[in-house]
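>>> Generate coordinates for the sequence data below:
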Amino acid sequence: MFDPETTEQSDLREGRSPWHSDGVASPFRPLAQNISCDVLIVGAGISGALMAEHLTALGHDVVLIDREEPGRGSTVASTAMLLWEIDRRLGFLTDRIGFERAANIYRYSYRSVAGLAALVQEQAIACDFTLRPSLYLAAEEVGARALMDELALRHRAELPGAFLGHADLLGTFGITREGALLSPGSAEADPLRLAHGLLTRALSRGARLFHDEAVRYESLGRRAGVTLASGHSIEAGAVVLATGYVLPDIVRSDLHDIGASWALATPAQAPAALWRERALIWEASEDYLYARTTADGRIVIGGEDEDGMTDAPERAAKGPAKAAALLGKLATLRPQAEIAADMVWSGVFGRTSDGLPLIGEVPGHPRLFAAYGYGGNGITFSYMASRIIARLIAGHREPWYEDVALDRAAP
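Presented below is the predicted three-dimensional model:
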């Protein structure tokens, strides 16, 4: 157990977010001896938690390790906007890999949010999970005409959504932009409670959790071995790397880089200050502004992304200026809101140049699997990864997995 109110700095995140949890009722200590299991998951954040819940439900003997308290890395820095829309538009992906392949990935992303919603309901995980529409705003790079073209492609892919022109957007949401796409099927949650709820389900099925760090990986024929910082080792039928933006040396991709993002949470707002349907808001630009509400009526707004910035003190030094910039954008977006920051935080995330995740087998390392490069679709792609990797472990492969493979070529 840990104190969720503690403000900490780590490589992954800095500051304090509004997410709270009673933790995971499991001892969290280094491994005391060498052990074996069916699947070892390296990382006990939301990606590892989704993986552990699914694999234990399938009957696997699962072990998780993490160098930090579960969920206290990049998960607690997430704004948990569970969008099925991908950072790169369907039109962008169509130009690079063709419409059918791009549409297939978009549809799978849409089903991933629906699958996560069903899982949360089935397992009765208390995490403020709520289905929300998304509002994708026109920006300087992408105007109303481009949004209508994007919507036409989505409809061709049998994906939902509608275009709002300037007048409709202003009248319905009070937002002054050239236009927007309004789409159902996204969601929001408290990411820390979601991760801990999933871990609790996995632990109840026999999963084991240890405070340790992997320092060396090796393939052992039909199995894999991992040496830990404690000096002990774990032998597993498969190893899954779910370590946030931190790619081990054995994982390489020309598509992957690292960015930092800042976010803040306002005080609880008067109901009239919150927009219709409390939609998830984001912009049609590369480094986009994003906003959502919380169960207790706060507005969470984020953006101001920068490349790199893995040093927590450096991000902390930029925090006041980033918060001021975000508050200025909130005042433009929602002037009737209380424009104040109650909490400010930052986090580091991995992203790819094509907007698609890196999921699958680690090239040249049999029985090692990885999930990285989620960008703004963190939890949605985490769910997707848990299903893909479970099937790969079982020996099943679908042709479209090549479109998210770790060694796919740059477009």
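>>> all contacts plus neighbour counts: C-alpha atoms, from now on.
OK.
>>> Next, work out how far apart Ser346 and Ala316 are.
8 Å (C-alpha to C-alpha, to the nearest Å).
>>> go on, Ala268?
The separation that Ala268 has from Ala316, given C-alpha to C-alpha, amounts to 24 Å.
>>> And for Arg276?
Distance from Arg276 to Ala316, by C-alpha to C-alpha: 33 Å.
>>> Compare these two and say which is more crowded by neighbours.
Set Arg276 next to Ala316 and count neighbours by other C-alpha atoms under 10 Å: Ala316 wins out with 19 against 10.
>>> show me what contacts the closest residue to Ala242 other than its chain neighbours?
Using C-alpha to C-alpha, 6 or more residues apart in numbering and skipping the chain neighbours, the partner closest in space to Ala242 is Gly43 (5.0 Å). Gly43 is in contact with 64-67, 241-244, counting by C-alpha atoms under 8 Å, 6 or more residues apart in numbering.
>>> Outside of stretch 212-224 itself, list whatever touches it.
With C-alpha under 8 Å, 6+ apart as the test, stretch 212-224 has contacts from 29-31, 42, 65-67, 225-230, 235-239, 365-368.
>>> rerun that using 6 Å as the cut-off
For stretch 212-224, the external contacting residues (C-alpha atoms under 6 Å, 6 or more residues apart in numbering) are 30, 65-67, 225-229, 235-237.
>>> residues of that stretch that come out buried?
212-214, 217-219, 223-224 (16 or more other C-alpha atoms under 10 Å).
>>> Mind checking which of the residues you listed are in strands?
214, 217-219, 223-224 (DSSP state E).
>>> what about the helices in this protein?
With DSSP state H, the ranges of helices along the chain come out as 46-57, 90-97, 99-123, 144-156, 166-173, 191-204, 312-333, 378-393.
>>> Pick the most deeply packed of the ones you listed.
With neighbours defined as mean count of other C-alpha atoms under 10 Å, the helices of the chain peak in mean count at helix 46-57, which reaches a mean of 26.
>>> Which strands and helices lie in contact with that one?
helix 191-204 (3 or more C-alpha pairs under 6 Å, 6 or more residues apart in numbering; DSSP states H and E).
>>> So which elements touch the helix it packs on?
Other helices and strands packing on helix 191-204, by 3+ C-alpha pairs under 6 Å, 6+ apart, are helix 46-57.
>>> Next, the angle helix 99-123 makes with the helix it packs on.
70 degrees (axes from the mean of the first three to the mean of the last three C-alpha atoms, to 10 degrees).
>>> The structure of the following sequence is requested for comparison with the preceding one:
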Amino acid sequence: MSLQYVQGASLFTHINEVPKQYAYLTQNISTDVIIIGGGVTGSILGYYFSRQNIDCVLLEKSRIAFGSTSITTTLLQYELDSSLRDLEQYTPLENSLKAYKLGLKALDEIDAFINEQGNNCDYEKKDTLLYTSKKEEIAEVEEEYNLRKTHGFSAEFLTASSNPFSFDLKAGLYAMDGGAQLDPYKYTHQLLDVSSQKGLQVFENTEVVKVNYLDHGVEVETTYGYKVKGKIIIVATGYNTQLFTKRNFGVKTTTFNIATKPVTSFGGWPGRVLIRDNSSTYHYFRTTADNRILAGGEDISFVPGIFNEDAALEKYELLEARIKTMFPLIKDIEAEYKYCGAFASTQDNLGFLGKDPKNDKLWYCLGYGANGILFAILGGMMLSKLYLGTFDENLKLFKLDRFDG
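The predicted structure follows:
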């Protein structure tokens, strides 16, 4: 995501110190794989490729993890943005269920990384709650619950009489071990630290301004005139893909976030589980390691180059008021950080992973939708194997031309 798409003071880049500054490119170099983008997606790719001993260079045009990564809530859940039934108009039920299971696999991958490398990013496993406060949506939530139970997912169905939360809940789907949370800024830097020790070369403040496709590879040129040659490039730039394609991959909206000052208790919020409501433009809530509440939602259509500050202030006030209404037992709720940014979604709620259909030197890892980090992990796993000659059938779910025709 370009920095123009991020507005306000994001929580994670303000509460954390910069653990390491990477050099900018000052010479021409060669590698096998060129990763474009130094956010969480690029760092995940760097980790999986370097783990396979593939020679890689990562190039970030600005500062590591200061683009869209700085505003992600990292409220990680295996489920997709829309319900299984709603998604059937765009993709078979089988595909969405497969995506759910792949989401669980990606969550397991994060857990394995933490167990191996240590928890330097405030990682926590979490149960998740999808709920509605509207009587007319009870049947929809119950149907989602029944579909998940039928297909082997661990879940419970909550009703108003079994509601343990302090907010109005007419129906809820409670998924055990259905998610996780972490600090995306720390996570990105931890991944790059581990990967650098395995040979990944990282350059920040190194913007790629031109791509040249050669007979036997690809070459990128940077702002200061230095070049990197490789066999392929992988685009991990979020929504800023204009240098590589004229295609508009997703529908952009602007989403708003607030983070409160640390609170003294979490009454009415058992387990501090991850929470999402069932609204068409839904709201989501999590807590942080330093006892803040992080809330997001109130999405509006994204208009390039235009930022409406009055509209943003109204959205932040609505989010703060919603938290206070939901959690009356938490008395010291006060928003401290307020920020917003572009968010892209697709019809089937899935990102794009794989080779450009018309250029086998151009690969993409674009984690669109709310599951961007989990999709990036799947991309790191499957694309590194693809580079070594093994095609994973699950890549077909994320293929770039799946909406063509």
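>>> Go ahead and flag the most central residue of structure 1.
Gly378 (1.4 Å; C-alpha atoms, centre = their mean).
>>> so who does the counterpart of that residue in structure 2 touch?
Using TM-score structural alignment, the partner of Gly378 of structure 1 in structure 2 is Gly372. By C-alpha under 6 Å, 6+ apart, the contact set of Gly372 of structure 2 is empty.
>>> Ala242 of structure 1 now?
Per C-alpha under 6 Å, 6+ apart, neighbours of Ala242 of structure 1: 42-43, 47-48, 371.
>>> any chance of the residues you listed in TSV, with distance to Val142 of structure 1 too?
Putting these into TSV (distance: C-alpha to C-alpha, whole Å) gives the following:
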residue	distance to Val142 of structure 1
Val42	39
Gly43	37
Ser47	31
Gly48	35
Ala371	30
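>>> Quick check: the gap between the aligned partner of Asn349 of structure 2 in structure 1 and Arg96 of structure 1.
Matched to structure 1 by TM-score structural alignment, Asn349 of structure 2 sits across from Gly355. Separation of Gly355 of structure 1 from Arg96 of structure 1 (C-alpha to C-alpha): 12 Å.
>>> Give me the neighbour count for the aligned residue in structure 1 for Arg272 of structure 2.
For Arg272 of structure 2, the aligned position in structure 1 is Arg278, judged by TM-score structural alignment. For Arg278 of structure 1, the neighbour count with other C-alpha under 10 Å is 18.
>>> Please give me every residue in contact with Arg278 of structure 1.
Contacts of Arg278 of structure 1 were listed using C-alpha under 6 Å, 6+ apart, and none were found.
>>> just checking, what residue in structure 1 corresponds to Val18 of structure 2?
Alignment note: Val18 of structure 2 maps to Gly23 in structure 1; criterion TM-score structural alignment.
>>> er, Asp183 of structure 2 actually
By TM-score structural alignment, Asp183 of structure 2 lines up with Asp190.
>>> And for its match, the neighbour number?
Neighbours of Asp190 of structure 1 under the rule other C-alpha under 10 Å: 24.
>>> Chain neighbours aside, what residue packs nearest to it?
With C-alpha to C-alpha, 6+ apart, the residue lying closest to Asp190 of structure 1 is Cys127, at 5.2 Å.
>>> Could you find the counterpart of the one you found in structure 2?
Counting by TM-score structural alignment, Cys127 of structure 1 corresponds to Cys121 in structure 2.
>>> quick one: what's aligned to Ala295 of structure 1 in structure 2?
By TM-score structural alignment, Ala295 of structure 1 lines up with Ala289.
>>> which residue sits closest to its match in space, ignoring its chain neighbours?
Asp122 (6.2 Å).
>>> for Leu83 of structure 1, same thing?
Ser186 (4.9 Å).
>>> so what's that neighbour up against?
By C-alpha under 6 Å, 6+ apart, Ser186 of structure 1 lies in contact with 82-84, 131-133.
>>> Counterpart of Gly389 of structure 2 over in structure 1?
By TM-score structural alignment, Gly389 of structure 2 lines up with Gly395 in structure 1.
>>> correction: Tyr5 of structure 2
So Tyr5 of structure 2 corresponds to Leu12, using TM-score structural alignment.
>>> roughly how far apart are that match and Asp287 of structure 1?
Shown here: Leu12 of structure 1 relative to Asp287 of structure 1, a distance of 19 Å by C-alpha to C-alpha.
>>> Same question for Ala324 of structure 1.
Counting by C-alpha to C-alpha, the gap from Ala324 of structure 1 to Asp287 of structure 1 is 17 Å.
>>> Surely Ser261 of structure 1 touches Asp305?
Yes. Under the criterion of C-alpha atoms under 6 Å, Ser261 of structure 1 makes contact with Asp305 at 4.4 Å.
>>> Comparing these two, which residue is more hemmed in?
Ser261 (23 against 20).
>>> Run through the residues that contact the residue mapped onto the more buried one from structure 2.
Using TM-score structural alignment as the criterion, Ser261 of structure 1 maps onto Thr255 of structure 2. Going by C-alpha under 6 Å, 6+ apart, Thr255 of structure 2 touches 297, 299, 340-341.
>>> For the residue lying closest to Thr255 of structure 2 once chain neighbours are set aside, give its distance to Asn28 of structure 2.
The shortest distance from Thr255 of structure 2 to any non-neighbouring residue, by C-alpha to C-alpha, 6+ apart, is to Asp299 (4.4 Å). Distance check for Asp299 of structure 2 against Asn28 of structure 2: by C-alpha to C-alpha, it reads 43 Å.
>>> same check, this time on Val235 of structure 2
20 Å.
>>> higher neighbour count, those two?
Neighbour totals were compared for Val235 of structure 2 and Asn28, and Val235 leads with 23 against 12 (other C-alpha under 10 Å).
>>> Just list the residues touching the equivalent of that one over in structure 1, thanks.
Counting by TM-score structural alignment, Val235 of structure 2 lines up with Leu241 in structure 1. Applying C-alpha under 6 Å, 6+ apart to Leu241 of structure 1 gives the contacts 42, 370.
>>> what's the answer for the one 3 residues further on, then?
For Gly244 of structure 1, the set of contacting residues under the criterion of C-alpha under 6 Å, 6+ apart is empty.
>>> How about Ser26 of structure 1?
Not one residue lies near Ser26 of structure 1 by C-alpha under 6 Å, 6+ apart.
>>> Sweet, I'm off.
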